[in-house]
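Enquirer: predicted model and sequence below, questions to follow.
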Amino acid sequence: MSVRILGLVGSLRSGSHNRQLAEAAVKHAPEGVDVALYDGLADVPFYNEDIDVEGLVPEAARRLREAAAAADAFLLFSPEYNGTIPAVLKNAIDWLSRPYGAGALVGKPVAVVGTALGQYGGVWAQDETRKAVGIAGGTVLEDVKLSIPNSAGRFAEVHPADDAEVGDLLVGVLDKVAAAAAPSAV
């Protein structure tokens, strides 16, 4: 049985380097690891407890929760927006944190990676994302990190999926996430 990793990308831009990095993760997934990218984050309304009640949960939020519930682990791709986590990714974490104590993230391994324009590759945003995921109940894999700096220069001529070094780094990340998820995937 394959380990199912759900990828959430914190950028909605069509040419996003983080989206491309996520596509590279799909391409380089080792045998026994299935990486699926969730494409509906733009449709999920901002979290509001008033609509998070039976019969009122928006369809887009329900679909996100279903996809997350079916996953064994998560790989979050976070760009850095003004030094912190993008709203779309934070919103997904908020929806997946509920119901409190029993959300789809609870007890599942989560790794956060990404790329950004700056010289540190978005580490501030990734740290904030890890913090939010941990509070939401996910099992943050603190030792699984990948921050690729200078995304505009690094990926100007080559897609991350075709960058051999990036491919190798992603395989290492996916191996660690899969190992952390393996007991729950049985």
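Expert: Cool, the structure landed.
Enquirer: switch to C-alpha atoms for all contacts and neighbour counts from now on
Expert: Fine.
Enquirer: wait, isn't Asp72 in contact with Gly7?
Expert: No. The criterion here is C-alpha atoms under 8 Å, and Asp72 misses it with Gly7 at 11.2 Å.
Enquirer: now do the helices in this protein.
Expert: Assigned by DSSP state H, the chain shows helices spanning 17-28, 59-70, 87-96, 123-135, 151-154, 164-185.
Enquirer: distance of the residue with the largest distance to the centre of the chain from Asn91?
Expert: For the chain, the residue at maximal distance from the C-alpha centroid (C-alpha atoms, centre = their mean) is Gly55, at 27.6 Å. According to C-alpha to C-alpha, to the nearest Å, Gly55 stands 20 Å off from Asn91.
Enquirer: same check on Gly172?
Expert: Taking C-alpha to C-alpha as the measure, Gly172 falls 28 Å from Asn91.
Enquirer: Val3 is nearest to which of the helices of the chain?
Expert: Judged by C-alpha to C-alpha, the one of the helices of the chain that comes nearest to Val3 is helix 164-185, at 5.8 Å.
Enquirer: buried ones in the lengthiest strand in the chain?
Expert: Across the chain, the longest stretch assigned as strand under DSSP state E is strand 139-148. By 16 or more other C-alpha atoms under 10 Å, the buried positions in strand 139-148 come out as 139-141, 144-148.
Enquirer: by contact count, what packs against it?
Expert: Secondary-structure packing of strand 139-148 (3 or more C-alpha pairs under 8 Å, 6 or more residues apart in numbering; DSSP states H and E): strand 109-115, helix 123-135, helix 164-185.
Enquirer: here comes the other one, which I'd like you to weigh against the first:
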Amino acid sequence: MARLPILAICGSLRADSLHRGLLRAVERRAPGLQLLGEDLVGELPLMDPDLDTPNRMPSAAREFRLLAEACAGAVIASPEYVHSASGVTKNALDWLAGSTGLYGKPVLLMSASPGQTGGIRGLAALVPTLLALDATLVDPVTVSRAPSRIRADGEVLEAGLDLRLDIAVEQLRDALAVSAVAAR
């Protein structure tokens, strides 16, 4: 059976990022979903409206937009930088403006940090942009004290986080099912 394509955005370019670990943890819990596009995010140039034309759009941006439009939803794992979203995440979302990439689609937001807030301020900063893109938000996941709770390879080290991720994936699946029915 074909897996349902889901856009994956990792807002950290670090190879050993805990945010990549969050995406891996989702993949392990959702064998029916195929997370795509994570590698394209790092190839996107800074959004420039002058390039947002059919003849000038960079190939990575065109591919990213087409992939987003073909996906049923998205999972965004983004760190909090200086009490806001990472520039990498915001840039990826800016490239989706003017497209139907996230229109009416479920989006699961996740963040991890070594501190007590789990990156919630960074996720909160993304909400207006996602609402402007007409995305449907699923309850977010934040992971405080992340280095002791999850590894960069996606191995979860704590039962409570394991359960929270199971619930988040179930909520995403439910939202994808509702979205599919509404699209018919």
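Expert: Done, it's in. This one's a predicted model, so the numbers in the text were calculated from it and none came from an experiment.
Enquirer: go ahead and flag the most central residue of structure 1.
Expert: So for structure 1, C-alpha atoms, centre = their mean, it's Leu76, sitting 1.5 Å from the centre.
Enquirer: what sits against it?
Expert: Residues in contact with Leu76 of structure 1 (C-alpha atoms under 8 Å, 6 or more residues apart in numbering) are 7-10, 110-114.
Enquirer: tell me which of the helices of structure 1 lies nearest to Leu37 of structure 1.
Expert: helix 17-28 (7.3 Å).
Enquirer: so what touches the closest one?
Expert: Counting by C-alpha under 8 Å, 6+ apart, 7, 9-11, 34-37, 77-79, 114-116, 151-152, 155, 159-162, 167, 170-171, 174 sit against helix 17-28 of structure 1.
Enquirer: neighbours around Pro31 of structure 2, how many?
Expert: Per other C-alpha atoms under 10 Å, the neighbour tally for Pro31 of structure 2 reads 11.
Enquirer: next: Val107 of structure 2.
Expert: Neighbours of Val107 of structure 2 using other C-alpha under 10 Å come to 25.
Enquirer: residue in structure 1 matching it?
Expert: Matched by TM-score structural alignment, Val107 of structure 2 corresponds to Val110 in structure 1.
Enquirer: and for Ile93 of structure 1, nearest residue in space, chain neighbours not counted?
Expert: The shortest distance from Ile93 of structure 1 to any non-neighbouring residue, by C-alpha to C-alpha, 6 or more residues apart in numbering, is to Val133 (6.5 Å).
Enquirer: what about Asp39 of structure 2, distance to Gln171 of structure 2?
Expert: Noted for Asp39 of structure 2: a distance of 25 Å to Gln171 of structure 2, by C-alpha to C-alpha.
Enquirer: contacts only, for Ser179 of structure 2.
Expert: By C-alpha under 8 Å, 6+ apart, the neighbours of Ser179 of structure 2 are 104-106.
Enquirer: I'd like those laid out as a markdown table, including distance to Leu4 of structure 2.
Expert: Converted to a markdown table, those look like this (distance: C-alpha to C-alpha, whole Å):
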| residue | distance to Leu4 of structure 2 |
| --- | --- |
| Gly104 | 16 |
| Lys105 | 13 |
| Pro106 | 13 |
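Enquirer: show the buried residues in those residues.
Expert: Buried subset of those (neighbour count, 16+ other C-alpha under 10 Å): 104-106.
Enquirer: closest to Phe64 of structure 2 out of the residues you listed?
Expert: When these are compared against Phe64 of structure 2 (criterion: C-alpha to C-alpha), the nearest one is Lys105, at 15.8 Å.
Enquirer: my read: Leu172 of structure 2 touches Leu108, true?
Expert: Yes. The pair Leu172 of structure 2 and Leu108 passes the contact test of C-alpha under 8 Å, sitting 6.7 Å apart.
Enquirer: quick check: neighbours shared by the two?
Expert: With contacts taken as C-alpha under 8 Å, 6+ apart, Leu172 of structure 2 and Leu108 have Val138 as neighbours in common.
Enquirer: from Ala180 of structure 2, how far off is the residue mapped onto the residue nearest to Ile93 of structure 1 from structure 2?
Expert: In structure 2, Val133 of structure 1 lines up with Leu130, judged by TM-score structural alignment. According to C-alpha to C-alpha, Leu130 of structure 2 and Ala180 of structure 2 sit 19 Å apart.
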